[in-house]
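Q: Provided below are the primary sequence and the corresponding predicted coordinates.
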Amino acid sequence: MNPTKHLLILLISALSYGYLNAQELSKKDSLNTENIKFNYKQLIIPTALIGYGVIGLGSDDLKDFNLGIRNEVTDDIDGKITVDDFSQYAPALSVYALNLAGIKGKNNLRDRSIILGTSLLLMTGTVTGLKKLTKVERPDGSDFNSFPSGHTATAFAGAEFMWQEYKDVSVWYGISGYIVATGTGFFRIYNNKHWLTDVATGAGIGILSTKVAYWIFPYVNKHVFKSKKNISSGMVAPFYNGKQMGLGMILNLK
């Protein structure tokens, strides 16, 4: 199979996750965090994406696909497009922007902030651990922390967050988040910073981290966040310290 077609098929499969969610969940099962229940079918695509990447670590065939895609992309690159450094945060930030615009999502500010924080904690821990464990060299040879893609994981964690919060308002909000996340993964490959297997695994980790965050929210809310204080205001924004980029969260309690 042509490497470009292979790339497109995998990225489209990640994007289609939002559509499958719509088919698998009825409104009765997805109105709020109190009745979000574990559904093994929702594990299929993120598990497949993660599995693809993990298998690719030792599969000569998948490594050849990685090289084929890298060679095909780099042949056409005139210059890097660094939009992925910012687009990774767009889906999660859009949830707060929509709420500020008066379009209310599923959860209030406090609950969704706890969920997002839990998701980012799970995602960051998993990505960082795998990078240190696998030590895969980046396509551009810049370092040995290529696997998995942290940018892609962040983008897909935010896309699933946006999906969960706004799919009952309009399915297009959730789909737009996945479009941005898919674009982020594509540009990580285009900019020669990640292999296809890195991007696939990052997407799976991001989706799964947010899924788990919603599933365990009742427990986290009850046993970790015992305070009855309400969040009166809050802000989520990207930060850059000269070496690393991330999301920062500031909450005001009353």
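A: Good, I have the coordinates.
Q: rest of the way, CA atoms for contacts and neighbours
A: Fine.
Q: For stretch 28-36, buried residues please.
A: Going by neighbour count (16 or more other CA atoms under 10 Å), the buried part of stretch 28-36 is 30, 31, 32, 33, 36.
Q: Next up, a structure to set beside the first:
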Amino acid sequence: MMRFLLLLLLPFTVSPQTDSLASLPKYDDLTIQNNNTDSLFNSSPFKLKAKQFIVPAALIGYGLLATDAKFFKNINLDVRNEIVANHPNFKTKIDDYTRIVPGAAVFALQAFGIKGESSVKKEAVVYAMSVGISTATVFSTKRLIRQERPDGSDRRSFPSGHATLAFASAEFLRREYWHVSPWIGVGGYAVATGTGILRLYNNKHWLGDVAAGAGVGILSTTLSYWLYDKIHIGGDDQRTISLFPGYSNRQFTVGFVKQF
């Protein structure tokens, strides 16, 4: 059954959203056309394509089926029972940290002088938006679905918040550093997949929870890039509209700032 788990998650580790890369200019082409490092920050507006929704929709769809359909619920149980039988005393908090590792890697690489696809300012806004969208989606869905966790601790199992943030971060890392090396994105997705597996081993989530969380995370980052280009118009010397998410007193907010 663990082989089924790896077959479900690892293909997206190797080639997540690869269709979107084909339409983007190569890094070498950009540096030839422009002789300064800011050339990377002047890319064309992000466009949504139907293909970009295939992987996250499949993952979210699988997770939803696993909350109700008997066949998929049995897979949840089989995976959980196998893990508990083989590792009854497994406990770790590493997944609390690995979920943010891919996102932190983006800013660490920038600090070491390895330029991403976007400016640091855009990266910060996009990542904040991705975290805001994914967190709001997860919290509202948990309250709506109210699925019990495998360990019976509460009814906030679906979807996995850890997996959501991990895969949102991994997609963020992949999009920013595809032009440097595709292996950077693969590494980010490997960490995200590991985070999801650790949630299963900690007996905190079902397989469907992790799959749905991965889909929500990938989709949140994709939508954040699109929203950024929709609401952030022009450069520093032009009219600019920016959006930022917020959280206060258990309520999520969205703020707008207009500059002239």
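A: Received, thanks. What you see is a predicted model, and the numbers here were worked out from it, not measured in a lab.
Q: thinking again about what came up before, turn the buried residues of stretch 28-36 of the first structure into TSV, columns for distance to residue 92 of the first structure and secondary structure.
A: Shown next, in TSV, are those (distance: CA to CA, whole Å; DSSP: H, G, I helix; E, B strand; the rest coil):
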residue	distance to residue 92 of the first structure	secondary structure
30	19	coil
31	19	coil
32	18	coil
33	17	coil
36	19	coil
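Q: Considering the residues you listed, which is situated nearest to residue 220 of the first structure?
A: residue 33 (11.7 Å; CA to CA).
Q: Show the contacting residues for the closest one.
A: Residue 33 of the first structure makes contact with 107, 214, 215, 217, 218 under the criterion CA atoms under 8 Å, 6 or more residues apart in numbering.
Q: What is the most widely separated pair among these?
A: 107 and 215 (13.9 Å).
Q: ok, the two, which is more surrounded?
A: Legend: neighbour count by other CA atoms under 10 Å for residue 107 of the first structure and residue 215, higher for residue 215 (19 against 16).
Q: residue in the second structure matching the more buried one?
A: The alignment partner of residue 215 of the first structure in the second structure, by TM-score structural alignment, is residue 226.
Q: I figured residue 208 of the second structure hits residue 77, correct?
A: No - with contact taken as CA atoms under 8 Å, residue 208 of the second structure and residue 77 are classed as non-touching, separated by 10.3 Å.
Q: Specify the local secondary structure of residue 239 of the first structure.
A: What DSSP: H, G, I helix; E, B strand; the rest coil gives for residue 239 of the first structure is strand.
Q: so what's it up against?
A: Per CA under 8 Å, 6+ apart, neighbours of residue 239 of the first structure: 245, 246, 247, 248.
Q: how close does the match of residue 215 of the first structure get to residue 98 of the second structure?
A: Distance of residue 226 of the second structure to residue 98 of the second structure, given as CA to CA, to the nearest Å: 26 Å.
Q: Likewise for residue 134 of the second structure?
A: 17 Å.
Q: Of the contacts of residue 239 of the first structure, keep whichever come out buried.
A: Buried, going by 16+ other CA under 10 Å: 246, 247, out of the contacts of residue 239 of the first structure.
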